[in-house]
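Student: Prediction below, plus the sequence it came from.
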Amino acid sequence: MTQEFEMSMCGELKYFLGLQVSQSEKGVFISQSAYAKSLVKRFGMENSKVSKTPMSTSLKLARDEAGEDVDVKLYRGMIGSLLYLTASRPDLSFSAGVCARYQAKPKVSHLNAVKRIMKYVKGTESLGVYYSKNSNKNFVGYCDADWAGCVDDRKKSSAGADSGCTYDSDWFWNPRTLWKRAA
């Protein structure tokens, strides 16, 4: 590439597009801990109690037409920030995706679910994704679905990750209608 482009070595990569990069002989660790800390502060959650999980297993979010409205800009800002954080935090993808369904008319119940995710982020700011140099190169995939779990439109939520080198190389979360289910 140096024949085509003028290049210079500026040292070891530490930050790239908001991602913190930590390199070692064994691999690369990518996180957004500084961004996670700034989110907690930006949305006034720094004095909140830490949550151990991003979402309760018993929570079933719904449209909640009778619920009290919340500030749409605040809700969308929180959701967008969490979705950006999923670049290095696949553990947030499902819960942020579920809450993202209600951006048109968010209610207090939806905001409370997003705040719980923020409380989880507060307690897990240093998490990220590790890419190992030395691995067995076996491809492994994981997925799960809740078949018609959305009480509003009976769409399912599916999520998965695939691993090629002992790291998450791809993560997806996709709400689909039940009739698209493969037999």
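Tutor: That came in fine, so what should we check first?
Student: From here on, just use CA atoms for contacts and neighbour counts.
Tutor: OK.
Student: And for residue 15, the neighbour number?
Tutor: 13 (other C-alpha atoms under 10 Å).
Student: typed the wrong thing, it's residue 121
Tutor: The burial count for residue 121: 27, using other C-alpha under 10 Å.
Student: cool, and residue 111?
Tutor: If you count neighbours by other C-alpha under 10 Å, residue 111 ends up with 23.
Student: mind checking how far it is from residue 77?
Tutor: Distance, residue 111 to residue 77, by C-alpha to C-alpha, to the nearest Å: 11 Å.
Student: Then residue 152?
Tutor: From residue 152 to residue 77 the distance is 23 Å (C-alpha to C-alpha).
Student: Please apply the same query to residue 163.
Tutor: 31 Å.
Student: here comes the other one, which I'd like you to weigh against the first:
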Amino acid sequence: MYAASLLSRFMNSPTKRHIGVARRVLRYVQGTLSYGIEYVRNQSATLVGFCDADWADSEDDSRSTSGYAFSFGS
């Protein structure tokens, strides 16, 4: 998700490098389609989330970058 978000910043004027990176991301997604999440019945599960933001520290385009990480269960 992070890679797709970062690539979307260059949609208006992509270079050959951006196209190559986009193809690499798509190959990764194609190879991980069978991955999943296992839920076990009658087991306690807690949702924990974290977020962070970096405002205008990107040397490429001086835009903010934010990220999220969530954990459900163990």
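Tutor: Here it is on my side, so go on. Worth saying up front: this structure is predicted, and the values here are computed from it rather than measured.
Student: TM-score them against each other, please.
Tutor: The TM-score (TM-score structural alignment, normalised by the length of structure 2) is 0.69; 73 aligned residues with a C-alpha RMSD of 2.5 Å.
Student: rewinding a little: look at residue 152 and residue 77 of structure 1 and report which has more neighbours.
Tutor: residue 77 (14 against 11).
Student: that's a helix at that one, yeah?
Tutor: Yes: checked against DSSP: H, G, I helix; E, B strand; the rest coil, residue 77 of structure 1 lies within a helix.
Student: residue contacts, it?
Tutor: By C-alpha atoms under 8 Å, 6 or more residues apart in numbering, the contact set of residue 77 of structure 1 is empty.
Student: Need the counterpart of it in structure 2.
Tutor: The alignment leaves residue 77 of structure 1 without a partner in structure 2, by TM-score structural alignment.
Student: same check, this time on residue 94 of structure 1
Tutor: In structure 2, residue 94 of structure 1 lands on residue 2 (TM-score structural alignment).
Student: That match: what's it in contact with?
Tutor: Residue 2 of structure 2 neighbours (C-alpha under 8 Å, 6+ apart): residue 67.
Student: Please tell me how far it sits from residue 64 of structure 2.
Tutor: Counting by C-alpha to C-alpha, the gap from residue 2 of structure 2 to residue 64 of structure 2 is 13 Å.
Student: next one: residue 25 of structure 2
Tutor: Taken as C-alpha to C-alpha, the span from residue 25 of structure 2 to residue 64 of structure 2 is 21 Å.
Student: again, but for residue 45 of structure 2
Tutor: Distance from residue 45 of structure 2 to residue 64 of structure 2, by C-alpha to C-alpha: 33 Å.
Student: in the longest helix seen in structure 2, what's buried?
Tutor: Longest helix in structure 2 by number of residues (criterion: DSSP state H): helix 16-31. Residues of helix 16-31 of structure 2 classed as buried by neighbour count (16 or more other C-alpha atoms under 10 Å): 22, 25.
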